[in-house]
Every structure is written in structure tokens, then in C-alpha cells.
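A.B. asks: structure of the sequence below:
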Amino acid sequence: MRSVLLPAALVALALSAPVAVQAQSGKVSHALTLGDAPKYPAGFTHLDYVNVNAPKGGELKLSTPAGFDSLNPFIPKGDEAPGLGMVYETLMSSPPDDDLSEYGLIAETVEVPGDLSWIVFNLRAEAKWANGKPITADDVAWSFEQIKLNGEPMLQHYYANVQKAEVLSPRKVKFHFSGAKNRELPQIMGQLPVLQKADWEKRGFDKVTLDKWEGSGPYRIESVEPNRTITYTRRNDWWAKDLPINKGRYNFDRIRYDVYRDQTVAREAFKSGQYDFRGENSAREWSVFYDFPAMTQGLAKKQEFKHERPGGIGGFIFNTRRDKFQDVRVRKALALAWDFEWYNKNMAYGAYYHPNSYFDNSEFAARGEPSPEELKLLEPLRDKLPREVFGPAWKAPSSDGSGQDRKNLREATRLLKEAGWEVKNGKLVNPKGEPFVLELLLRDATYERMGGPWVQALQRLGVTLNMRTVDSAQYVNRIRSFDFDVIYSGWGQSNSPGNEQRSYYTSAAADNPGGRNYAGIKNPAIDALVEAVVAAPSRAALIPAVRALDRALTWNWYIAPTLGHNADRIAYWDKFGMPEKNPKNGVDVMAWWVDPAKAAKLSNSRQ
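C.D. replies: Down below sits the predicted model:
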């Protein structure tokens, strides 16, 4: 399961925050969990890792690579501004140190029957909108109906088995479920963003807007300049500031995002102190860029924070809606041309490993031969799956790292020839004489470093690969309409895969504009395996179901995976205090605070 609509600034650091349910029939509970029990019992006072005495105040300045022209993050229109998740709240919240559980936020308690056919949320009496009016069950039901009808396409799959919302009283709302027993649906509803019906009915839920709206969250929008900057101000009157789930968090008085479309410019802006906190995704830049005087003097710092969150998979994704990618042999051949070992040694300072799974860095990654539990799911689908699925788990292509290892290119040539392509006059052509020409669509020039070696390797196969880096708006529009050959992207995963897999990999999502089935996968076997994941009645059943799905996805070569990494690279100006320990899912910058003494020292150094 994947948490939706995360604050944009934190997506790179916390791709998802999974939760699930194990509640007794008719029993009121403070939390939902997939584990043996929630980490935090009823009546807990605060999260273990936070500093409950963290001072409030100061400013956090961040950068964002994407321009924006909308303050409505809920619809597949416009480019949303970063940070909007701090303006609204959800019914429940999953903390970064307990990614299998969810605790009450707007909802104080929940009720779930043993058959998981519904859930009731009991709203807190003190839950209020920024205008002081109470949050009601009617607001909750209306929010669900609008998001399901007009929201992001992924949410239509997410809520597919939520039959209806029923208002039982002003502070009590019930969601009814349809279909097979689904252990994720109760907590999926806990992730529902709640909006004020009276406000959004006037503005229009399905409209792109730049109006500064208010929700019930810890921050309000202070100022905005489309495609340039947006600033949020902490609400001193926030109703939820003293809830145990929130203590020690949301400490900054102001949070500002500035747009830097070019990452070279963004790095220079960080170096000059234009913003405070930067997550670095380039191993090369991490190694060579941050050696500047302020870093040497200790005024700025860089640090790698290890994490245990699942890594998902990223790389060059093939759009199988294009005829040239229909044959799995073609996809495999192109993937063989990406030389990870050479790139990691020569371009990335040995910082990465080559991921072998769609569920990297988790217990859900397929390993060894299929288990009996996996085979029970796979055998009925044997005629629709590559034969390799029934053998050892897939491994990413490897080379000797010399840049001269030709075995993968020889194998790629053989596969392309089998698929009907051959080289004539140095160009790979099909039986009609049409050349094999591809476009790699990028939104960030940083990734051209990975595309460049691939371009050269593919040239040796007779394939022409043109890299095209476009602005954010054009990129988003082309992705939404699936107008691309290859993109550099991926699928993030959580520690509880589930309903979101439908939007990633199923036939129903393949032609849904704005959806996340980037590869255009239409495979009945994968459809069936996704449903097995969704229907898994326990974690013990979920693990083999996901591993079976992993085998089917990897052996179909929908992606050429590139780089794996299990740490967050963070550079920051030394004006912050931070918790003594980090949650296992990675850095929680919302638990940091401005240290007055450090901030004063830094300010004096800049005078």
C-alpha cells in the first residue's frame, strides 16, 4: 500500500508511508496495523524519535526542480505547487518510524468489523478548519466523492472497491466496501485528504486554481508566484499541534520553496546560501561539488542518512504502447546495452548497486527459486508468463566493468535479429526497412549523464537514441498522454504493497491518462498477480504474492534498471537542530528545528 498526496518536498526522502489494518470486530481502536500490534499504544504521548521540546521559529528554505501553475494538488490538471500537503490533513497519519501502522489524526478512533466490509471513523470534537468551523462527517464524505470522481487517475484504482460513504452523525462517517475481503481498504480510507465542503464547492474541486485556500493543516499559504516561489506560514492556532502524533514536528515558522529548473544552477544557489536543505541525487556531484569554503569551515554540512525503506525500482522505462517495444526480446536487448558496472565505476564513484527487483531493499524482492506458495499463484498462469519466471529470480545484466565487455551486446544483437531486426549500412532496420530510432524523454538534464553511455552502446547495435530534456510542464503533459518512447522514471514502493499496484501495472490502468502504468503493461497474468497481492489476507500471504508479481514483472523486461541506493544524501546549512536518531524510513525534516545559536553564528558569518 502506498500513501498518497505526500508533501511534495518530502517525496524524495519518503516515497511512501504504508499502513494496514488488524482491528477486532466491533472494537473501537486508536490505530490500524499490519504488524502484530501498533508500535504506539493507546494513550501514547509522542513519537519516540522526536524532540518534544524543539523550539518553534525560523525559516526553512527549500528548492524544487519543477515549475507550478496550480494550488490544487488533487486533480490531473495543471502542475501543482510543492508543499501543499502541509495545508490539508487526512483522517489518520502514519509516522515515519512505524510504517505498518496508522494513528488517528482528524479521526480520534476507528471501528472495523472482522470481515473488513466497512470502517467507521469517529472524528475528534476539537478538529477544526482554519476558519474555526468544525470538521464534519459531511466534509469527509464529500471529499471522498469528489476525489474518487475527479481526482488523480491513480485514486480511481485506489478507491475502486469503496462502494460508498455514509454520514451517520456530524462526527461519524462510515465507508462501505465491495468485492473480496481487502485488508488494506480500511487504512486506505484513513489516508483520505479531507477538504472543507463549503469552501471547495464554491471554488470548484475540479478546477485549476491559484487562489490561496486554507485547510486544517499546520501551515497556510502565505504568498505565491507561479513557477517561481511559494511560502507557507505555520499556524499558531492549529488545532492538532498538541496531538501525540504531531508533538516535536512542524517547528518552522515559515517554509519557502524556490523553483530551480536547472540543477547546476540549483547547486550553485545552495552553495551561495539561497536555500538551506538539499537532497542530492547525483553521486558525482556529492563527491566533488560540496567542497567549498563554507563546508570546510563547518558552516554547511553534508551527511548520508541510512534508511530501511523499500527502494522500488528506477531506470529506463519502455512504452509498450509503441509497436517497437511489443516484443520482449527487443526490450531485453535494449536493457543489455546499459552497462551498470562501467557507469558506477567511472561516473558514479562506486556509490550504487544494481537493483534486481521492483521491490528493492525489502523482503518482497524475489529470491532463488519460486517457493511453493509462489508456484501456487504462478502455475495457473504459466502459458501467459515467460518460462524464466519459474526458475531462479531475475538478475540485472552485469559486465566486467571495463567498458570493453562485448558479451551483452552480442546477446542483444542475437535477440534483435530473432525479433526481426537486422543491421544494414550501420543502422538497425525492420523488414520494412524502417530504422530503429528512439527518443529518451527527460525532465532533468542531470539524467543525461546516464543516457549518454547508453546512447553510445545502442549505436553499436545500430539503434539511434535521441535524448530530449524538456521543461516540467511539457514533460508532465507528455507523460499524462503517454507520448514518449522511453522515460527515466520508476515506481516507488512501500513496506506493504497493495492496491496501488493496480495503477502501476494492470491492463485497466494502461490507457488511463495521467496514470502510473508508464510502461503500458497489458498482461492478464500480471493483472491476476496484482489481484492476488491486493487480496492477500495476511502478511505471510502477502510476501509470496508480491514475490510472484516481482518475477513476472522483471522477466518481462519493462524497464532497464539503473541505480540502487539505500541512503539519503543531505546537504544543509548548519543552522538546524535534529533528533538524535532518525526514523527507519529516512530523514524527517519536519522533526528538525532552527537552533537559535547556530542560526546566529551562521548569520554573523555572512555579514
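A.B. asks: for the rest of this, base every contact and every neighbour count on C-alpha atoms.
C.D. replies: Will do.
A.B. asks: for residue 38, give me its contacts.
C.D. replies: Contact analysis of residue 38 by CA atoms under 8 Å, 6 or more residues apart in numbering lists 31, 32, 98, 100, 101, 102.
A.B. asks: ok, of these, which one's closest to residue 78?
C.D. replies: Top of the list for closeness to residue 78, among the contacts of residue 38 and by CA to CA, is residue 102 at 30.6 Å.
A.B. asks: quick check: that closest one touching residue 94?
C.D. replies: Yes. Contact criterion CA atoms under 8 Å: residue 102 and residue 94 qualify, at 4.3 Å.
A.B. asks: between these two, which is the more surrounded one?
C.D. replies: residue 102 (30 against 26; other CA atoms under 10 Å).
A.B. asks: check the spacing between that one and residue 562 real quick.
C.D. replies: Distance, residue 102 to residue 562, by CA to CA, to the nearest Å: 33 Å.
A.B. asks: now the other sequence, so there's something to compare against:
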Amino acid sequence: MRRPLARSWTNWLLALGLSLSGHAFAAHAYAQFGDIRYPASFTHFSYANPAAPKGGEIVLVPPTRQSNFDKYNPFTLKGSAPPSMLGMMFDTLLVGNMDESTTAYGLLASDVSVAKDRMSVTFQIHPQARFQNGDPVLASDVRHSFERLTSKQAAPQYRTYFGEVKGATVLAERSIRFDFVRPNSELPLIVGSLPVFSAKWGLQGEGPKATHKPLDQMVVDIPIASGPYRLGPVQFGKDVTYVRDPQYWAKDLNVRKGQFNFDRITYKIYKDSTAQLEAFKAGEFDYMQSFIAREWARAFTGRAFERGELIKAELPHGNAGDFQGFLFNTRRDKFQDVRVRQAIALAMDFEWLNRQLFYNAYSRVRGYFVASDFEAKGRPGPDELALLLPLRAKLPAAVFEQDVPQPPQTALDPTSGHTLRDHLRQARDLLKDAGWTYRDGALRNAKGQSLSIEFLDSSGSMGRVVTPFAKNLEKLGIQVQYKVIDFALLQKRMDVFDFDIISNRTVGSEAPGTELLERYGSRSADVEGSGNVIGLKDPAVDALLDKVVSATSRPELVTSLRALDRVLRHGHYVVPHWYGAVHRVSWRAKAFARPADLPRFYQPEKLVTTVWWSPHASAAPAAQITQPAPKAP
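C.D. replies: All right, here's what the predicted structure looks like:
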């Protein structure tokens, strides 16, 4: 049973023994909707083992990326930083946990206070907080980090993410206030997630003449951060090792107790997925996650598994499903007509793919908020209509008159439902209505231009999906090209929106909010490097996003997200993929020990690197192996 996430603010404050005057609350934690599980006196999170020994090492691979890195700065647009650098090296004001979705507890901040009008939040910096160079973490460092990340020198998603924050004001040496554009119950969590780094990072010269190097020119400057790990030995561009900082200021703090137990965490990067799996079996690294059902069923086999040297497990979780699909670039003229996008989606036969390729391991993605309370169903009810009716002139009539669109489904028995042929006929009619007819060997518009689609992929794993999809599209006269390119080149083309269709996965969230502005908001559509891959510019979507980020209760959030899901699905901006209900992971049996209980909300890589530990204590002490990373040649 789910714990209730919403209760009256008054009851919640009184339950915590907090004052109702001066501030809405001042406490060790902040909850968007008032549900704080752990009291101020808690000693550790329930899924962490406070007695876990420190030592040993883990070697793993990035879960999804197969590309080298070329910089040490994770905050800029150009280039690729080492995997997991943010989580390993940078502490934040507040930190979430794997049992609660909309609550965060003090890390760099020992106290968080939200104003009664919800127009600001004030943080008191923990007096023990230290950067890895020994300097104290001060409010001026927090303001410096905020201003750098919201400048044009940083990746554009930070400006969108913190777009509702007016500015940061230093109140005292260890006190800082963030002022908001409008009341928004999520904003204290947003600013609480700010990665904090020293104002000395990138500082050139000394004294009053010292200047800061522009953030986007800080490429191989080693970050000065306050997190549990430092950069250790590096094969620049290839492998990276993080070394546990024995002087980590928060190692005994309740939000860190029993966590970050390995002395060394190394990421190896393989650019070929087959070579990566064979290297795992050969003992070159200790842990990996599988995202491909066929690979899981047929390749994670052999003597090492039979002897129990390698463990293969499907770990249950309570996460919202990940959203995944082929995303249309609506900046392209050929994809601006909704009927063209809908027709292309009709050509993908998921049921065949699931039977023939996926071992029936997946369920179909239906909407944008997979397997959650936020999925729209049927026709809009009174609560959704209250949000949708004022936007009626900006929305298609189908939003009000039809059930929310569902992905096409083909039946195994042709007599019991639609077949692929039925869907292709429907697609042909939609394309004809949109002005595309088959002539001269291709599907052409009135100008004689042929309809072609290029699918880009960085790993080659989508080839077996695109091939049957392409055959169906070619029956409609659509020309299809599938191209495998390096991840770095793919990322560059995505940053400048130079693509037709891209496969994209977004990790599910139990409380989507401000991040959706960057994903679907008009302001980010033309910003290079933004998450608005689709190129969506829709005033109705913008209005619903405004309702999402201003929700003050869980029911308000649910209603606004369902309305948003409904409108997006009527736009047919994606060809929905599939999702699984478990994490498929494998690890070397003798390399790890782990707590018996799993948390509710987690990603497996973070779980492994955070709360698992080594059963061996023979590794050199962290203090003996700590060393600065070499600069790029």
C-alpha cells in the first residue's frame, strides 16, 4: 500500500512540532506535499547498512553510454564528462533517498526554511561542510555555483531547470536565501538539488586581480567539490577511477551513514556492446545492467553463471516506468502534420516484436508517464475538464470528444482484432489526407518531394527493431535509412537538432515537475542542447506545464499531469516503445555484499555504488591511493 503523500499543511507542521509563524517551516528536511518519513533524530536511511565496512573496489561500465569522455567539467554543453561524476564528486544542499519520491533531507544544508508565502527558501550551511581542498563550504560558494550554472556558459538545461528562481542572496557566512518568481512547492527541492562547487574552481591569479576562467573554458580543470569521492587514476578518454575521500566531511552524517563504501569505483568504457559483455564474462569488470531482452535470455549464460561465479537477477522496484520511444523532430517540415506522425506510428508492430525479439518481456508504453497515477484514461473527467476547457480554442476537438489515443495493437488471431495490414491501410489513408501519395516509386507530396526517414543509433542495438519497422514503412512508400554513429557525434547532432527520428529513454519519476518545462516547453524548443528533442511549441502544452509546476497538492499534480499526458498523446509526437517491470542486473558473486532489503525507488547502478560493499578488506587505505587526475595531453 502506498503511503499518503498529501495531508493538511497545518497538521503536518504540528506533527513535526514546527512553528506556524515567521516561516512555513524550518526543519531538517523538506517535502513537496508534506510527507517526511524520517525524523530529525534518524541515524541512517533504512536501506543502508550503517555497519558496512569500507574498502575494496568495484569495476563497472556506464549503464547506457558507450562513448569516451573528453573533459572533467560536467556542467557545459560541449563534450562528454566521465560517467557518474556528478553523483560521485558533488554534494548538494539537500539529498533525496530511495524510499520517498518528493522529500529531501539536509546534506550541505543543516536547516531549510520556506517562507510563509512560499516565495523563498533559506538554507543554513552545515558548519562542518568542507570542500576536498579543506576549505569550508560557504554561502558565497553556493551563490557562485548558482550564478555559474544559470549563465550562458553552462549547458542550457540548467537555466530552464532553475528558471523559476529569481536569484540567490547571501544573508550571512553560512546562510543563503533563494527567491522565486512565483509560489511553487517544488522549488525548494529544485534549489536543494543544486550541485555546489568551490568559487576557487577555475580561479586564475591571486588577490584582488584574480579572475575566473569562463565556465565553458574549464575543460580539464579538476573540480573542487565536496562529495564522497575524488578523481583518481584516469586513462583520459577511456577509463576513470573515483577514489573515496577518507576526510569526507559528511561520512558520519545520517544521510550518508552506511553509504559510499568502496575505496575505488572504476568505470571502463567499451565502444562495442558484444565486446563489453564478453569482457564481463572474462572478469574485466564486476557489474553490469542489461536493457536488451534477447541479450539477457541468450547471452547472459555460460559456465561462470552455472558455477555461481556470476549472479544474474531480476530486481523488483516500485519506480514509475521509464518513457521510451522514437521521437519525431517536428522542426522538420515533413513531420509537422500530425497525420504523418500518426501514420508512421501505425507501421510499428509491437506485438510481433515482443513475441519474436523480446521474449514477451515487455509491456507497451502508452503515455508519457508510464505505469503511474499520471496516465490519462478514457475521456477527460470534470477535474481535467476544468483545466482543458479554458484551452479549447487551442486544442483539437478530439481531446474532448474521443478517448485518449492508445498505441495500435495487432492481434495474433486475425479474426479477433486488427492486423498489421489494417493499420497500414489506415496509415495510407492518413498520409493521403496529409497530401502524400505514391507515385514514381515513392511516397511524394504535391511538390514531388519523397518522404524519407533517417533513424540514428549509437550502439547498433536498435537495428533489429528498425529493420522490420522499416519494411512496414517501405510498404507505404516511405524511404528508410538506419545509421549507426559514435555516441559523441550523435549527441552533437541531437544538441543542434540535426536528425529525423531518434530513440530516446527518460527515467520515470514519481513526481514529475519542473524538468518537464525543459522537455516540452516552448522556451526550450530552440535552445541548442535542450531536452526538448521533439521541438514542441504549443501554447496549450505550456499552459498545462504551468499548472503542473504550480500544483500545491498531490491531487492537483495528478490532474494536471493527466491533462498534459492527454494533450501530448493526441499530438502523436512519438512512436511509443516498451518498458519492463524489473531491473535486469548481473554481478560477480565474490565482489559484493549488500543489504537484504531493497528500497522502493531506485536505479540499480546508484544502489550498487551507494549502499553495496566489498566483503574483502585487503585493499590499500583510501588515503594511500588518493591522487589528482592527470590532465588531458
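A.B. asks: Provide the TM-score value for the superposition.
C.D. replies: After superposition, the two chains reach a TM-score (TM-score structural alignment, normalised by the length of the first structure) of 0.92; 578 aligned residues with a CA RMSD of 1.8 Å.
A.B. asks: so residue 66 of the first structure sits in a strand?
C.D. replies: No. If the criterion is DSSP: H, G, I helix; E, B strand; the rest coil, then residue 66 of the first structure is coil and not within a strand.
A.B. asks: from the centroid of the second structure, which residue is nearest?
C.D. replies: residue 507 (4.7 Å; CA atoms, centre = their mean).
A.B. asks: and that residue? What does it align with in the first structure?
C.D. replies: If you follow residue 507 of the second structure across to the first structure using TM-score structural alignment, you land on residue 492.
A.B. asks: so what's the closest residue in space to its match that isn't next to it in sequence up against?
C.D. replies: Distances taken as CA to CA, 6 or more residues apart in numbering put residue 312 closest to residue 492 of the first structure, at 4.5 Å, once the chain neighbours are dropped. Residues near residue 312 of the first structure by CA under 8 Å, 6+ apart: 357, 358, 359, 360, 361, 490, 491, 492, 493, 494.
A.B. asks: from what I can see residue 268 of the second structure touches residue 238, true?
C.D. replies: Yes. Counting by CA under 8 Å, residue 268 of the second structure touches residue 238, with 6.8 Å between them.
A.B. asks: which of those two has more neighbours?
C.D. replies: residue 268 (20 against 16).
A.B. asks: about what we covered before: out of the contacts of residue 38 of the first structure, which comes closest to residue 464 of the first structure?
C.D. replies: residue 100 (45.5 Å).
A.B. asks: any idea how far residue 63 of the first structure is from residue 310 of the first structure?
C.D. replies: In terms of CA to CA, residue 310 of the first structure sits 25 Å off from residue 63 of the first structure.
A.B. asks: ok, now residue 123 of the first structure?
C.D. replies: 36 Å.
A.B. asks: residue in the first structure matching residue 52 of the second structure?
C.D. replies: Match for residue 52 of the second structure (TM-score structural alignment): residue 54.
A.B. asks: run a quick neighbour tally on its match.
C.D. replies: 20.
A.B. asks: quick one: contacts for it?
C.D. replies: By CA under 8 Å, 6+ apart, the neighbours of residue 54 of the first structure are 248, 251, 592, 593.
A.B. asks: with residue 213 of the first structure instead?
C.D. replies: Contacts of residue 213 of the first structure by CA under 8 Å, 6+ apart are 220, 221.
A.B. asks: the second structure: which residue goes with that one?
C.D. replies: Match for residue 213 of the first structure (TM-score structural alignment): residue 223.
A.B. asks: then residue 428 of the second structure would be within a helix, right?
C.D. replies: Yes. Looking at residue 428 of the second structure with three-state DSSP, it is inside a helix.
A.B. asks: re earlier: quick check: the match of residue 507 of the second structure touching residue 313?
C.D. replies: Yes. Between residue 492 of the first structure and residue 313 there is a contact at 6.6 Å, judged by CA under 8 Å.
A.B. asks: re earlier: so the match of residue 52 of the second structure is in which element?
C.D. replies: Using DSSP states H and E, residue 54 of the first structure maps to neither a helix nor a strand.
A.B. asks: list just the nearest of the contacts of residue 312 of the first structure to residue 268 of the first structure.
C.D. replies: Nearest member of these to residue 268 of the first structure, counting by CA to CA, is residue 490, at 27.4 Å.
A.B. asks: check contacts around the closest one.
C.D. replies: 312, 313, 314, 315, 317 are the contacts of residue 490 of the first structure under CA under 8 Å, 6+ apart.
A.B. asks: which one of those sits closest to residue 157 of the first structure?
C.D. replies: residue 312 (19.5 Å).
A.B. asks: residue in the first structure paired with residue 338 of the second structure?
C.D. replies: By TM-score structural alignment, residue 338 of the second structure lines up with residue 328.
A.B. asks: please name the nearest non-neighbouring residue to residue 328 of the second structure.
C.D. replies: Residue 328 of the second structure sits nearest to residue 501 (CA to CA, 6+ apart), 4.9 Å away.
A.B. asks: the one you found and residue 331 touch, don't they?
C.D. replies: No. The criterion here is CA under 8 Å, and residue 501 of the second structure misses it with residue 331 at 11.1 Å.
A.B. asks: which one's more surrounded, these two?
C.D. replies: The residue with more neighbours, out of residue 501 of the second structure and residue 331, is residue 501; 22 against 19, by other CA under 10 Å.
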